[in-house]
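Trainee: 3D, please:
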Amino acid sequence: MSLLYAGIDAGTQSIKLLVYDADSGQVVATTSAPLELISGEDGSREQLASWWIEGVHACFAQLDASVRASIVAIGVSGQQHGFVPLGRDGEVLAPVKLWCDTSSARECGQIMQALGGEQRCIEIAGNPILPGYTASKLPWTRQHRPEVYRDLATILLPHDYLNFYLTGERFTEVGDASGTGWLDVRTRQWSPELLAAIDPDRDLSPCLPPLVELGATFAILPAIADALGLPHAIRIAVGGGDNMMAAIGTGCVVPGRLSMSLGTSGTLFAYSDTPVIDPAGSWAAFCSSSGGWLPLICTMNCTVATETIARLFGFNVGQGEAMIDETRPGAGGLTLLPFFNGERTPNLPDARAAMLGMDLLNATPGNCYRAAMEGATYTLKYGYDAFAAAGLDFEAIVLTGGGANSKAWRQMIADVFDLPVEVPRQTEGAAFGAALQALWAHLHGGGDSITLPELVAQHAAVDPSLSTRPDPARVGEYRTHYARFLQHLNAVRTLYAA
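Mentor: A predicted model of the protein is given here:
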């Protein structure tokens, strides 16, 4: 069997594993394991790090032994912003507060106030501290879990923790690190000012793992290799946050491409060779995990909206897809503000979902499901408008994530954004991107001079059968319905002001 490359993606809903044969250009195996979510009325969203480890083992156990034996390199993708607190001996000290956790929204303002305000925060590090970012989780922990904060020895992000489990090494990289809130994205170094604003009485820098360069690889621990049924010679690439890995998996490693991920959260991101920082903080000024920068817009409610409405009415997402065909754009006058997890774009961490415009005729399961899909799409469009206002221009959208499997959603994206939609042959962009990064790191380590963009261009092909173009008639309809969404958003904004 050919040499194989694996990508692990630790998402909110599941652990996914993809195994890629670079010689044939084929994915030879995909497996997954579901994850639970611990939710609290205060906006807390947590998971146990041990669940991720169990999921990784479950995923590898589903592979044939011959496939496992042929894997030579692994890349890890992980949900961004999560706070994994480790003690001195590497033990996890508490449940992991996730990206969608808004319980520490108040601490965001406190950190920025200590710096001199949001504008000063952007001047220092390139980003404001938004709800869900790792930075706010530290003062929250200091107040609510003082024993954890006292014993804290290392701060890791979710993908860092899986790398730590696989290699025994504590390290991170600039892409995922830029989502913590304490990385200066211009210099790609930790910001002493941000760390001091988080806790003026404690030097947190010893808790931060070293930043390693793209292309570095690490040996897998022999005991872990044995437990997973993998060769001892496997190398672990640096990996990155799920958005950064999805950028690689969708070919967003050169300027001019716009990628959109429809997962539990929704994201828009574009590659740049230079930092792209908005003085107003309308988007996240992140680093990429491919050597550049990744301006990114994140919404906290995407497929969670359609799945919640489907569960409410007692049908599955597949049945909802059929219902979409029986409805029209605008959902009969229904508008869903899909803020089930609060929201980051717009910045309304305390917001809650609201279905507006119901009457005796339009309140049907099909219309409600369409309203959920439209609401999630409109929220992404709201973020995209900030890109457009800054003069960023794109010729097409490259779509990935679970929502990209929906024909109705692909067409809706094309119509709402009035842009052609392309879908990569591998729709699980994050796991595939992690596998491609592992492939490149393996070749780079062997002396191959191919650049990462060149390698991605060879492997990240689109599926022409899934591509779609805007329907001119529906483009006009959606402009009207999107305007209605903005009216409703402005009407409720004062109820949930940040």
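Trainee: switch to C-alpha atoms for all contacts and neighbour counts from now on
Mentor: OK.
Trainee: Any buried residues in the helix or strand that contains Leu294, and which?
Mentor: If you go by DSSP states H and E, Leu294 is part of strand 293-299. Applying a neighbour-count criterion of 16 or more other C-alpha atoms under 10 Å, one finds Trp293, Leu294, Pro295, Leu296, Ile297, Cys298, Thr299 buried in strand 293-299.
Trainee: Show me where the stretch 151-300 of the chain has its helices.
Mentor: 158-167, 174-177, 192-198, 222-228, 242-249 (DSSP state H, counting those that start in this stretch).
Trainee: Could you check the angle the longest one makes with helix 242-249?
Mentor: Going by axes from the mean of the first three to the mean of the last three C-alpha atoms, to 10 degrees, helix 158-167 is angled at 80 degrees with respect to helix 242-249.
Trainee: helices and strands around helix 158-167, which ones?
Mentor: Applying 3 or more C-alpha pairs under 8 Å, 6 or more residues apart in numbering; DSSP states H and E, one finds that helix 158-167 contacts helix 49-61, strand 71-78, strand 235-237.
Trainee: Equivalent analysis for the fourth one, please.
Mentor: Where contact means 3+ C-alpha pairs under 8 Å, 6+ apart, helix 222-228 is packed against helix 49-61.
Trainee: Give me the contact list for the helix it packs on.
Mentor: Helix 49-61 has contacts (C-alpha atoms under 8 Å, 6 or more residues apart in numbering) with 8, 10, 14-17, 31-35, 68, 84, 92, 95-96, 158, 162, 227-229.
Trainee: Of those residues, grab the buried ones for PyMOL.
Mentor: Buried residues within the contacts of helix 49-61, by 16+ other C-alpha under 10 Å, are selected in PyMOL with:
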select buried, resi 8+10+14+15+16+17+31+32+33+35+68+84+92+95+96+158+162+228+229
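Trainee: Now show me the structure for the sequence below, then we'll compare the two:
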Amino acid sequence: MHVIGLDLGTSRFKGVILAANGRAVLAAAERELRFIKDGPRVEIDPEDHWQSFTSLLRELVAAAHGDSDIALCFAAAAGNTLLLDPQTGTPLTNIISWLDQRVDSDDLPALHGLDPEKLRALTGWPTITRMTLAHLAFFRKHAADILDRAIVSQNQAYLLCRLTGKHLVDFSAAVPFRVVDQLNECYDPALLRRFALRPEQLPQLIPVGAFAGTVLPAAAAATGLPPTTRIYAGCFDHPAAARASAVQHEGDLLLSCGTSWVGFLPCRDRQKLLTARLLIDPFRRHENGTWAGMFSIPGIGPLIDEYVHRYIAPVCHDPFQRFDELARAHCAGACRIDLTTPYAQPNGTPGEAARALMEAAAEGLARELTRLKAHGLTFQHAVMVGGPAKSTVWPQIVAQKTGLAISVGSAAAGAIGAARIALAATQTQ
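Mentor: Purely as a prediction, here's the structure:
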């Protein structure tokens, strides 16, 4: 038996294939994703998305050497939205990325009167100008005729549907959908009325690890997966990474550093997480009663990339290796960079800017941890995953700024966590 886990991130797909013991990584692969960008518009072509997905799977399946006993699960950076034809399942729109900013400058009646904190208490997520909630309001204003007849999907639900023919979404990945009553595990009738949606227009809600189906013949041909492949519901990407990093108890902390820098912390008391104004994931609610809170420094990954490519290492073959080398060779304090504002030409050398960039990101984490301490949420140790965790100096800077002992987790933590969800599901069948 082999287990495949995928991490469907914002800007890239990552995947691993594990042996049946769930520990040995036999192969790993990734694919960069392409965006359609035009000003505030950020979209993804659904067919291109599928081709990246199938290409990644074919590479991983090859490492199974013909084994027909495969289980598959994927985690996802949810909150991307597309509309599907209810009869054929084909896309009626592009995938709108959660990075899309058109809602910021558009007056959308469906969002009028929404209270972010009441929304957080109901759905686990407060923001009303990003992700599916905002996209629904956008479609309701600008494409109501399409919305009225469509199935509302997210990118990971669309890929799952192409694999199995079933339109499903797990309770974790459904959180950024932000129309789900998190405690009662159902779509909230008032929110559906607000967007004039019928329940049958939305994916069926299922638990993390639930059996989702086997692979359709056309999908088997496209991916190389055996038709007998069992597919299991995954989760949001950060709880998957937490599962792979042994972050599962109160006092544990995951620092997931990607497009956004996210802190993920298990906690049994959902109200405590609400009071601390954290995003809430159901995590292991059905296993041991543990919820999880998330805080975010949103969107700093692309901004860091911009500093690296425009100023710090603009003409290097491996700009991020050069970025790391420069930061390691320079001391703090010679330059300051503000990651809460758009790119601005640094007032120091590229090396000083590299160090300042790492310091600024770590200071953002430290500020958030100080805020959480006032709510009784404290930590001694954290596991750091994502691109910045590969740095030889960045984890040390995070440790200095936060006072935490930092250990580095796997670069493929999200994919490994998804694979382990599938493995656990096969063992309980």
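Trainee: Can you calculate the TM-score here?
Mentor: Once superposed, the chains reach a TM-score of 0.89 (TM-score structural alignment, normalised by the length of the second structure), with 418 aligned residues with a C-alpha RMSD of 2.5 Å.
Trainee: quick revisit: tell me how far the helix or strand just after the strand holding Leu294 of the first structure is from the chain's mean position?
Mentor: Sequence-wise, the next helix or strand downstream of strand 293-299 of the first structure (DSSP H and E) is helix 303-313. The chain centroid and the centroid of helix 303-313 of the first structure are separated by 20 Å under C-alpha atoms, centre = their mean, to the nearest Å.
Trainee: Give me the buried stretch members for helix 303-313 of the first structure, please.
Mentor: Those would be Thr303, Val304, Ala305, Thr306, Glu307, Thr308, Ile309, Ala310, for helix 303-313 of the first structure by 16+ other C-alpha under 10 Å.
Trainee: any idea how far the aligned residue in the second structure for the third one lies from Leu216 of the second structure?
Mentor: Alignment note: Ala305 of the first structure maps to Leu303 in the second structure; criterion TM-score structural alignment. For Leu303 of the second structure, the distance to Leu216 of the second structure (C-alpha to C-alpha, to the nearest Å) stands at 40 Å.
Trainee: again, but for Thr378 of the second structure
Mentor: Per C-alpha to C-alpha, Thr378 of the second structure is found 47 Å from Leu216 of the second structure.
Trainee: what's the average distance of the helix ranked longest in the second structure to the first structure?
Mentor: Counting residues, the longest helix found in the second structure (DSSP state H) is helix 350-373. Here helix 350-373 of the second structure, set against the first structure after superposition, deviates by a mean of 2.6 Å using mean C-alpha distance after the TM-score superposition for the first structure.
Trainee: Show the contacting residues for Ala413 of the second structure.
Mentor: Shown in contact with Ala413 of the second structure (C-alpha under 8 Å, 6+ apart): Ala240, Ala241, Ala242, Ala244, Ser245, Val385.
Trainee: Report the secondary structure element holding whichever residue in the first structure pairs up with Gly417 of the second structure.
Mentor: If you follow Gly417 of the second structure across to the first structure using TM-score structural alignment, you land on Gly433. Element membership for Gly433 of the first structure, per DSSP H and E: helix 429-445.
Trainee: before we move on, the earlier item: so the helix or strand following the longest helix of the second structure matches what in the first structure?
Mentor: Next helix or strand after helix 350-373 of the second structure toward the C-terminus (DSSP H and E): strand 381-386. Counting by TM-score structural alignment, strand 381-386 of the second structure lines up with residues 396-401 of the first structure.
Trainee: coming back round to it: out of the helices and strands packed on helix 158-167 of the first structure, which is closest to Val254 of the first structure?
Mentor: When those are compared by C-alpha to C-alpha, strand 71-78 sits nearest Val254 of the first structure, at 19.9 Å.
Trainee: what sits up against the closest one?
Mentor: Residues contacting strand 71-78 of the first structure (C-alpha under 8 Å, 6+ apart): 3-11, 19, 158-159, 162-163, 230-231, 233-242, 245, 430-431, 434-439, 442.
Trainee: What's the match for Pro226 of the second structure in the first structure?
Mentor: In the first structure, Pro226 of the second structure lands on Pro231 (TM-score structural alignment).
Trainee: Its match is in contact with Ile224, isn't it?
Mentor: No. Counting by C-alpha atoms under 8 Å, Pro231 of the first structure stays clear of Ile224, with 9.9 Å between them.
Trainee: okay, and the common contacts of these two?
Mentor: By C-alpha under 8 Å, 6+ apart, no residue touches both Pro231 of the first structure and Ile224.
Trainee: show me what contacts the closest residue to Val92 of the first structure other than its chain neighbours?
Mentor: With C-alpha to C-alpha, 6 or more residues apart in numbering as the criterion, Val92 of the first structure has its nearest non-adjacent residue at 4.6 Å, and that residue is Leu86. Contact partners of Leu86 of the first structure, counting by C-alpha under 8 Å, 6+ apart, are Val92, Leu93, Leu152, Ala153, Thr154, Ile155, Leu156.
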